[in-house]
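S.K.: everything below, folded, please.
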Amino acid sequence: MLRSFKRFASTSGLVKTPLYEAHVELGGKMVPYAGFEMPVLYNSQSHIDSHNWVRSNVGLFDVSHMLQHNISGPDSQKFLEKITPIDLNLLPEFTSSLSVLLNKDGGVIDDCIITKHEKDKYYMVTNAGCREKDVNFINNELKNFNSVDHNTFEGTLLAIQGPKAQDLLQKFTNEDLSKIYFGQTKFINLSPISATVHLARSGYTGEDGFELSIPSSNDQEVREALNFFNTLVEEYPDIAKPIGLAARDSLRLEAGMCLYGHELEETITPVEASLSWLIPKSRRDGSNTQFNGSSKILDQIKNKSTTHRRIGLTSKGPAPRQGNKIFSEDGKTEIGYVTSGSFSPSLGGNVAQAFIDKKAKIGSDVKIEIRGKLRDAKITKLPFVQSKLYKP
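M.R.: As a prediction, the model looks like this:
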């Protein structure tokens, strides 16, 4: 069952997150995004200022527009292993993993984070822009499973990212955050929030950080979430600042992370997107190899039959954008296309992700067609900025 923020619906027909009030008070420039009113930037900082702040301090990202799922029941593992290539036997309780929802042809319907709470109890987060498609897909797949309970819910989802994230969040909990590593999750008490908060150590920006799922099903819970967010901003202005969608995109791009609708689409398999590592060895051979599109995906892995791979580009001048064509160094042969690109505040030049002929070598010079002109670029390995995820 899909529950929405009806109390936060705006006159424009867009949906407001529980933190909307704070964004407006802080001077957030609100824009339509996936059916929500979201801050793209704040008056106090430029895009570059916001980006660099996260790399050196703490950025607060409202990601409440993402859709949260609870999946439980005796057949929940079989169900998830049918629609994704994950092996949940390899996932310890209270840990999470990136995965992808797959159509029957092995194309990516959406990327997702799956968390295992118990053997038959899972928590999943999917993208805002795919919510209707994802729910329809899941409901259709559930017709083949009798013992699975699936519901979606919405609350405050707050990402706290940056090298000082642990020091900041530790001020609000007695839980020893130094013992929770990247990919691990836990239910914790977080002052001054009365409800239990689901914490996941994550890093979509490439920096260390956390994602907090804060219950917001009634006015009191919403007010507590708002107070917590405002406290972070008001009491620790030298450490924490709210960050909008603009910097979130450039940060993930530097970190070599995929974005649905750019690097991932229904016509692209995980192998073609250079995400073969999402298919563990146990799903490639043995008795547990059946998942949506498995025959095509496993054939691509075994026979190395893909023609292109996802890789990075660096350049100067105008920034590459999605759809720009890529040519060989002499400009005569088209060898790929840009999936997303931007100026890189961390590197001082442009970075882009692209699908390029897999025979092209890292370090090779290429041309990108931008605004009707061929411009110099170089094939570069990903990520552009080394991740600083908190691992043992």
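S.K.: use CA for all of it now, contacts and neighbours both
M.R.: OK.
S.K.: report the central residue of the protein.
M.R.: Using CA atoms, centre = their mean, the residue of the chain that lies closest to the mean C-alpha position is Y204, 5.7 Å off.
S.K.: which residues touch that residue?
M.R.: R252, A255, M257 (CA atoms under 8 Å, 6 or more residues apart in numbering).
S.K.: just the strands from the stretch 101-250 of the chain, written as ranges.
M.R.: 108-118, 121-126, 149-153, 156-161, 185-190, 193-201, 209-214, 240-242 (DSSP state E, counting those that start in this stretch).
S.K.: now the other sequence, so there's something to compare against:
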Amino acid sequence: MAEELLYLGLNDLHVALGGKMVPFAGYSMPVQYPAGVMKEHLHTRAAAGLFDVSHMGQVILRPKGAYADTARAFEALMPVDVLGVKPGRQRYGLFTNAEGGILDDLMFANRGDHIFVVVNAACKHADIAHMTAHLSGVCEVIPVTDRALLALQGPQAETALARLVPEVAAMKFMDVGVFGDIWVSRSGYTGEDGFEISLPMTQAEGFARKLLDMPEVLPIGLGARDSLRLEAGLCLYGHDIDTTTSPVEAGLTWAIQKARRTGGEREGGFPGAARILRELAEGPARCRVGLRPEGRAPMREHTALFAGDTALGEITSGGFGPSVEAPIAMGYVPAAHAEIGTKLEGEVRGKRMPVTVAAMPFQPTTYKR
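M.R.: From the prediction side, this is the model:
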């Protein structure tokens, strides 16, 4: 029997706005609004788009003793420098397994006396169990269930949000702040400047409506969220990264700080370190690459990739990029075929079509540094 869909706290608002609701990660979510995916995508790039991402998991790690003890224990779950994150800052993280695969990707923030974590919706129950199993000796693992999470993204996001929370104008990329009941990070998953806003569910609809009343802000659904993150060259968990993919194969080596690498002050000590450190030193056997299909037809997920008669791998995310006005994709190929400019073929409906390995991101990022 299929599991019953869960509903977002703002479900009635999405329906009132004309959202087309579809199942996603166990929730009923808006895939688009009447403007349509193309207009929503381009509006986010030009002005500001409001996304409801309340399906994601919000978790507080509250130390039982010293903050450093919790940070050190949390750091033991991933190849990321947690101890080096200063108060008021956040970082991208990756839980890894014993084989060096990725259990989930996440964001975590040093909020002075505790760590605030945001994990993917489809993985949140497993992630909370994972953290509880490994961290409960040093901290309380507290799922946050009474708050919405909104993302406001685009070049006019600051202008819009600062009308309601003036302090956000001073924030830079990956800063976090607590302003009364509202928790804000200057981050997102579109490649644009913007914010993620956690606030009590009781305040969420009123806050969202105030933003949507502003001329800059349009509601944005899952369709445009996906095309925006694809143009930004960002991974979607369960598609571009999973338990079989290492961070090095996935091109996420920028997320592994010097302190955790070979010769670093806290080298290794995370699940899968042997494989990950070896791949950092020697290079991985396969790599995630950007891909540009020729013509106008997109190459979708699971499109097989070839060099002549040799099967190489497959596309993990693909579609049409509204900002770049062309089809774009990402996928995995052997390292020997991963150089930018390499000509490959993708098999679409039984026919081989040309595709070229390309640099990512496809659309330049505009984070406020």
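S.K.: picking that back up, to T231 of structure 1, which of the strands of the stretch 101-250 of structure 1 lies closest?
M.R.: With CA to CA as the criterion, T231 of structure 1 lies closest to strand 240-242 of the strands of the stretch 101-250 of structure 1, at 9.9 Å.
S.K.: contacting residues around the closest one?
M.R.: With CA under 8 Å, 6+ apart as the criterion, strand 240-242 of structure 1 contacts Y42, W53, N57, V58, G59, L60, F61, L232, V233.
S.K.: export the contacts of Y204 of structure 1 as CSV, with columns for secondary structure.
M.R.: CSV is the format used below for the contacts of Y204 of structure 1 (DSSP: H, G, I helix; E, B strand; the rest coil):
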residue, secondary structure
R252, helix
A255, coil
M257, coil
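S.K.: so where is stretch 115-131 of structure 2 in structure 1?
M.R.: Following TM-score structural alignment, the aligned partner range for stretch 115-131 of structure 2 in structure 1 is 122-138.
S.K.: distance of the counterpart of G293 of structure 1 in structure 2 from D127 of structure 2?
M.R.: Aligned by TM-score structural alignment, G293 of structure 1 pairs with G272 of structure 2. Distance of G272 of structure 2 to D127 of structure 2, computed by CA to CA, to the nearest Å: 17 Å.
S.K.: re earlier: let's have the contacts of strand 240-242 of structure 1 in JSON lines, adding distance to K367 of structure 1 and neighbour count.
M.R.: Formatted as JSON lines, those follow (distance: CA to CA, whole Å; neighbours: other CA atoms under 10 Å):
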{"residue": "Y42", "distance to K367 of structure 1": "35", "neighbour count": "20"}
{"residue": "W53", "distance to K367 of structure 1": "32", "neighbour count": "20"}
{"residue": "N57", "distance to K367 of structure 1": "36", "neighbour count": "18"}
{"residue": "V58", "distance to K367 of structure 1": "37", "neighbour count": "31"}
{"residue": "G59", "distance to K367 of structure 1": "35", "neighbour count": "30"}
{"residue": "L60", "distance to K367 of structure 1": "37", "neighbour count": "23"}
{"residue": "F61", "distance to K367 of structure 1": "35", "neighbour count": "20"}
{"residue": "L232", "distance to K367 of structure 1": "45", "neighbour count": "18"}
{"residue": "V233", "distance to K367 of structure 1": "44", "neighbour count": "19"}
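S.K.: what about these, which are in helices?
M.R.: Among the contacts of strand 240-242 of structure 1, DSSP state H puts W53, L232, V233 in helices.
S.K.: so what touches stretch 130-146 of structure 2?
M.R.: 57-65, 69-70, 73-74, 128, 200-201.
S.K.: from the contacts of Y204 of structure 1, which is closest to G13 of structure 1?
M.R.: After measuring these against G13 of structure 1 - CA to CA - the closest member comes out as R252, at 28.9 Å.
S.K.: what is the aligned counterpart of the closest one in structure 2?
M.R.: Match for R252 of structure 1 (TM-score structural alignment): R229.
S.K.: go ahead and confirm that match touches T190.
M.R.: Yes. The pair R229 of structure 2 and T190 qualifies as a contact (CA atoms under 8 Å) at a distance of 4.7 Å.
S.K.: looking at the two, which is more packed in?
M.R.: Shown here are R229 of structure 2 and T190; by other CA atoms under 10 Å, T190 has more neighbours (28 against 21).
S.K.: which residue in structure 1 lines up with that one?
M.R.: Using TM-score structural alignment, T190 of structure 2 sits opposite T205 in structure 1.
S.K.: now do its match against K332 of structure 1, distance only.
M.R.: 36 Å.
S.K.: please apply the same query to D105 of structure 1.
M.R.: 33 Å.
S.K.: which of those two has more residues huddled nearby?
M.R.: D105 (16 against 9).
S.K.: contact partners of stretch 299-312 of structure 1?
M.R.: By CA under 8 Å, 6+ apart, stretch 299-312 of structure 1 touches 256, 263, 271-274, 276, 336, 351-358, 379-384.
S.K.: same question but for stretch 299-316 of structure 2, I mixed them up
M.R.: By CA under 8 Å, 6+ apart, stretch 299-316 of structure 2 touches 239-240, 293, 317-319, 327-334, 343-348.
S.K.: how does it look with 6 Å?
M.R.: With contacts defined as CA atoms under 6 Å, 6 or more residues apart in numbering, stretch 299-316 of structure 2 is touched by 239-240, 317-319, 330-333, 344-347.
S.K.: thank you kindly, that will do.
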